[in-house]
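# I'll drop the sequence and a predicted model, then ask my questions.
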Amino acid sequence: MKKKIIKKLFQRSTSKNTNKEQSNADDIELKKQKIHSILDDNLNLFKSIYHLPHNTDVKIRELTIRSGNRRAFIMYIATMADSQNIQDGIVAKLIEKEDPSGKIENIASYPVFKTSSTIGDIVENLNSGITALFIEGDPQCYLFETTQIRGRGIESSPNEVIVKGAKEAFGEMLIDNLALIRKKIKNENLIVESKIISKRANNSLFIVYQKDLVNDELLQQVKQKIDSLDADAIPDLSILEQYIEARPRSLFPTILYTERPDRASAYLEEGHIVLLMENSPGCLILPATFWSLFHSPEDHYLRVPYGNFIRILRFIAMFIALFTSSFYLAGTTFHIGMIPPDLLMAIAGSRERVPFPSLIEVLLMELAFELIREAGLRVPSPIGPTIGIVGALILGQAAVQANIISPIIIIVIALSGLSSFIVSDVSMNFAIRMTRFLFILSAGFMGIFGITALLVCGLFYLVSLKSFGTPYFAPMTPHYPSSKDTTIRHVPMKERFRPGYIQSKDMVKKGKD
């Protein structure tokens, strides 16, 4: 009996999948066809495609064009198009204006975006906010650029905060994002290519590069990776990043995400490739190295001594974030002889009544710090900082008084946690925070030897990483000719070369010899 039920369910499921595949195939075949010259056929066809009258934001208006007394209808999505301008610039002109030539270009106030006769192309434009005009007896459709999608204005970046420099950041409006880049790079060689990267949602991706700088092999590699995508919908750049990166399970990122147009423009001027999408308040920069992920956008706005001081401080903070907890754990567990006697007595006295071993103590406080950090980010902004400060004070003080942890652990964890905030890139920040736990576990089981072994293995792993063929630690290792902007940077006058690992068409920056 059970076997018969399972068999029926399987047959029913197979039948549904077959019908769905047949329906998808029919839709694809339909979109390849041309529109009819008979107006009523086009009207019924597009009503069927957009499921009218159930689809309430899709508008169709039938009218008679005064010039030539021809029947016609316009179609648009009201939530994505400028309805008032459609009425004033297209509909009113078609009804009222007489033109001897009868050309739509001469009648409508709106310029014709383009003409098309393919059903799929017309549907794709309608879905982007374009208005379509169909005329009786005309085998082509007239498309008007009437897109008006509301979104945020141009604001400052919440994640890449700087003291000195430009404050503009990308928003969800693609046209504004492209304008911000073109405002900084006034060059006819700046190319913006468009590609459809999903089958069902028809998400558009824009590839931006400098034609006279970009390496053609790198550009072809990026395009092949994008063309190989097989997904129904990729709505955001953060999701696209996971599709195109070489090692999506790696702790360390290999693609740079930034919300700042000045940073994107700087990389474009070096020969990199930038990816943009509608509804994504940022861009992806390809390829990316460890140094590009580690640097801050503010480094180049500050004078060289100040910028290098911040970079050195950032390197020190990275090592503090990675190794403070693990070295404390290794010293108090395995290498007591390395600790000065006075400090050892102070540590032993503070841990006298603590019931847990040092490993459990450190892990508990690290997890508590991460919980407080995430809680402060997720709650509404007015009370976020309050939760972080109050939570840390109350939790730390109560834990010490209850003899669950020792006071010195509060100092170690606070120093380690605060140091991790100095890395501005979100992905690199996550990588450092997660790697810190690996070092703590290795120190808890093998002491300094465990830390050293993990560090060596980690360096081997990082050296093996590549971003679209570019080694992760380039141009330091392997060595390439460049401006040597790695750990420290030189004065701008000395930065004569573009990164050698990009192999751009013009390696030398323009300037005096």
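Ah, there it is.
# CA only for contacts and neighbour counts going forward, please
OK.
# Do a quick rundown of the strands in this protein.
Under the criterion DSSP state E, the chain contains strands at 58-65, 70-77, 112-116, 131-135, 141-144, 190-196, 204-210, 256-258, 273-277, 283-286, 466-467, 470-471.
# so which of these gets nearest residue 38?
Set against residue 38 and scored by Cα to Cα, those come closest in strand 131-135, at 8.5 Å.
# What helices and strands are in contact with the closest one?
If you count contacts as 3 or more Cα pairs under 8 Å, 6 or more residues apart in numbering; DSSP states H and E, strand 131-135 packs onto helix 39-49, strand 70-77, helix 119-126, strand 141-144.
# related to what we said a few turns ago, hey, which of the strands of the chain is tucked in deepest?
Comparing the strands of the chain by mean neighbour count (mean count of other Cα atoms under 10 Å), strand 131-135 ranks first with a mean of 25.
# List of residues touching that strand?
Contact with strand 131-135 is made by 37, 39, 42, 70-77, 81, 86, 122, 125-126, 140-146, as judged by Cα atoms under 8 Å, 6 or more residues apart in numbering.
# And stretch 351-365, by the same measure?
325, 329, 332-333, 403-406, 409-410, 413, 437, 440-441, 444.
# From the residues you listed, pick the one nearest residue 291.
Nearest member of these to residue 291, counting by Cα to Cα, is residue 437, at 22.8 Å.
# any idea how far residue 239 is from the closest one?
Distance of residue 437 to residue 239, given as Cα to Cα, to the nearest Å: 26 Å.
# Comparison target below:
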Amino acid sequence: MSDNASDDRQSSSAVISRDMQENIGYIRRLLGDPSDLLTRIVTIGGGKRSCALVFLSGLSDKAVIDDQIIRQVLKAGRYGEEAPELDVSEVIGGLRNETMSVSQVIEAALWSDIVQAVLYGDTVMFLEGADDALIIGTQNWKERSVEEPPTEALVRGPREGFTEKVETNVGLIRRGIRDINLRFVSYTIGRRSRKTLILTYIQGIIHPSIVEEAQRRLESIDIDDAPESGFVEQWIEDSFLSPFPQLLHTERPDKVRAALLQGKAAIMLEGTPFALILPTTFVALIQSPEDYYERWLIGSLIRLLRYVAVFIALFFPAIYIALVSFHQGMIPFKLAFSIAAAREGVPFPAVIEALLMEGTLELLREAGVRLPKPIGQTIGIVGGLVIGEAAVQAGVVSPIMVIVVAVTAISSFAIPSYSAGIAFRMLRFATMLAAAVLGLFGIILAFIVISIHLVRLRSFGMPYSSPFAPIFLNDWRDLVVRFPVTFLTKRPEFMQTKNINRANKRGKRI
């Protein structure tokens, strides 16, 4: 067994020594004597008793350590002048309860607790002759300010988004839901990273089986590090073979709050602004918070356009390939002549033409994401125009194919969920190949296969295709057409919430 493994095992159950210098040497050896591990020895009681402050300079707030700890210890009152005559337990209790002007001060004796506290940015105080150490909250991690999420911008809605600090994200949730039944369950994941993960839900609304299943899956995570919530998503999802996301990720606190009030749960991980909502359904991938911020007619129209966009993004190139290659008789007479004239001189069949254009578009989209932001936008727009125009002029593709690919790309951008958009882009190539082999029959077969997969898929025990299949007619008020909010008095029936009512009739309070 290696020395590091031996130290890890010993530190998990070992207790600190009464010798302050021995404790300082041990924690330095345990952490590899890093240069950012600072030690400040302070004498109390006229120099007859001393204590040591140990902290990591890059993670701890030095201003708090100087003003709220060292200065307070140096003028510790009776725990200074009378410290030599007092019992060591009285001194450490007095320092904790009367001297420290810091909100978080706890006693600890195990090295596992002490080392983790130092690695989190807290300050540890070793008192000469004491059996316990004081862990003082001095974390000072740099974080972004709360700002609008760039990936989920809205025309109308709150301008706030999650940050990488999980405590800030918890506060954003609490600020919008001031309910005593709001629960936050904390986990520590990552054998090496030891990151904080929060599972949140509203007790009394969510079905208990969802909470139990979420807790079971989270407790099964055994990994060195989870740098992003995507690792957690992939670990606890139902089917890793499905192209569809079974957890919905978002940077918007209002979206998480709305999901909690529907009877769902959310997962927030330290170090990432993306929270995970569970369980999720196919319908949730197409909905946006803005559907509810606008009046019901506007919200319904926008949502209906998204359903049309999903169909176009998935089947439009395939339908073009099937009609041009197999079912020319189904094309109107004048349109058929226009397509034939546009395709004159093109050396490739329609399926190769479509694959070339779609593949080029995917490359441009990926290049635009990886390049610096000002250049990426230029590459995406100018590159598409230049390559499309050049391909038409060279006779490699037809103008009608450029139109089909452009309309398909625009439709895919209208899908709110980025992961769902990628899934539809992947399936688009499958439907194109099916259309190239069997024509419209191949498209119908692909639609049936996708539908069967969606019906069989589950998210934390919830049918992914709800409320389409199984059918919940009451939930259709908030499906394709969004009814006025005065009609949305019930929570989703398919969620099987413990409290189904979320509003009373118009003019009455809940």
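Looks like it came in fine. Owing to the predicted nature of the structure, the values given are computational and were not obtained by experimental measurement.
# what's the TM-score for these two chains?
After superposition, the two chains reach a TM-score of 0.93 (TM-score structural alignment, normalised by the length of the second structure), with 492 aligned residues with a Cα RMSD of 1.7 Å.
# before we move on, back to that, can you redo the strands of the first structure as a markdown table with distance to residue 377 of the first structure?
A markdown table is the format used below for these (distance: least, Cα to Cα, whole Å):
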| stretch | distance to residue 377 of the first structure |
| --- | --- |
| strand 58-65 | 39 |
| strand 70-77 | 37 |
| strand 112-116 | 44 |
| strand 131-135 | 42 |
| strand 141-144 | 43 |
| strand 190-196 | 34 |
| strand 204-210 | 30 |
| strand 256-258 | 19 |
| strand 273-277 | 26 |
| strand 283-286 | 22 |
| strand 466-467 | 30 |
| strand 470-471 | 34 |
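# Identify whichever of those lies nearest to residue 299 of the first structure.
strand 256-258 (14.8 Å).
# That closest one maps to which residues in the second structure?
Counting by TM-score structural alignment, strand 256-258 of the first structure pairs with residues 248-250 of the second structure.
# average gap between the matching stretch and the first structure?
Stretch 248-250 of the second structure differs from its equivalent in the first structure by a mean of 0.5 Å after superposition (mean Cα distance after the TM-score superposition for the first structure).
# who touches stretch 494-504 of the second structure?
Counting by Cα under 8 Å, 6+ apart, 204-207, 262-264, 462, 466-467, 472, 475, 488-493, 509-510 sit against stretch 494-504 of the second structure.
# Please check these and keep the buried ones.
The neighbour-count test (16 or more other Cα atoms under 10 Å) applied to the contacts of stretch 494-504 of the second structure identifies 205-207, 262-264, 462, 466-467, 475, 488, 490-492 as buried.
# Now for these: which two are most distant?
462 and 488 (21.3 Å).
# ends of stretch 91-110 of the first structure, how far apart?
End-to-end distance (Cα to Cα), stretch 91-110 of the first structure: 10 Å.
# Show me what residue 99 of the first structure lines up with in the second structure.
Match for residue 99 of the first structure (TM-score structural alignment): residue 78.
# Break down the stretch 401-513 of the first structure into its helices, ranges please.
407-420, 426-464 (DSSP state H, counting those that start in this stretch).
# need the ones you listed in a markdown table with distance to residue 277 of the first structure, can you?
A markdown table is the format used below for the helices of the stretch 401-513 of the first structure (distance: least, Cα to Cα, whole Å):
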| stretch | distance to residue 277 of the first structure |
| --- | --- |
| helix 407-420 | 30 |
| helix 426-464 | 19 |
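# Now those helices in JSON lines, please, with extra columns for mean neighbour count and distance to residue 20 of the first structure.
Listed next are the helices of the stretch 401-513 of the first structure as JSON lines, based on neighbours: other Cα atoms under 10 Å; distance: least, Cα to Cα, whole Å:
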{"stretch": "helix 407-420", "mean neighbour count": "18", "distance to residue 20 of the first structure": "50"}
{"stretch": "helix 426-464", "mean neighbour count": "17", "distance to residue 20 of the first structure": "39"}
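# of all those helices, which lies closest to residue 301 of the first structure?
helix 426-464 (20.8 Å).
# Work out the gap between that closest one and the centre of the chain.
Chain-centre distance of helix 426-464 of the first structure: 26 Å, with Cα atoms, centre = their mean, to the nearest Å.
# Read off where stretch 278-285 of the first structure ends up in the second structure.
Aligned by TM-score structural alignment, stretch 278-285 of the first structure corresponds to residues 270-277 of the second structure.
# for the matching stretch, how far is the first residue from the last?
So stretch 270-277 of the second structure: terminal residues 16 Å apart, Cα to Cα.
# cool, stretch 282-300 of the second structure as well?
From its first residue to its last, stretch 282-300 of the second structure covers 17 Å (Cα to Cα).
# Same question for stretch 104-124 of the first structure.
22 Å.
# try stretch 89-108 of the first structure
End-to-end distance (Cα to Cα), stretch 89-108 of the first structure: 6 Å.
# what's in contact with that stretch?
So stretch 89-108 of the first structure is contacted by 63-68, 109-112 (Cα under 8 Å, 6+ apart).
# what's the nearest residue to the aligned residue in the first structure for residue 174 of the second structure if we skip its chain neighbours?
Mapped onto the first structure by TM-score structural alignment, residue 174 of the second structure lines up with residue 182. Counting by Cα to Cα, 6 or more residues apart in numbering, residue 190 is the residue found nearest to residue 182 of the first structure once chain neighbours are left out, at 7.9 Å.
# show me what contacts that neighbour?
182, 208-211.
# what about 7 Å?
By Cα atoms under 7 Å, 6 or more residues apart in numbering, the residues touching residue 190 of the first structure are 209-211.
# measure it to residue 229 of the first structure for me?
Plainly put, residue 190 of the first structure is 25 Å away from residue 229 of the first structure if you go by Cα to Cα.
# Residue 318 of the first structure now?
The spacing between residue 318 of the first structure and residue 229 of the first structure, counted by Cα to Cα, is 36 Å.
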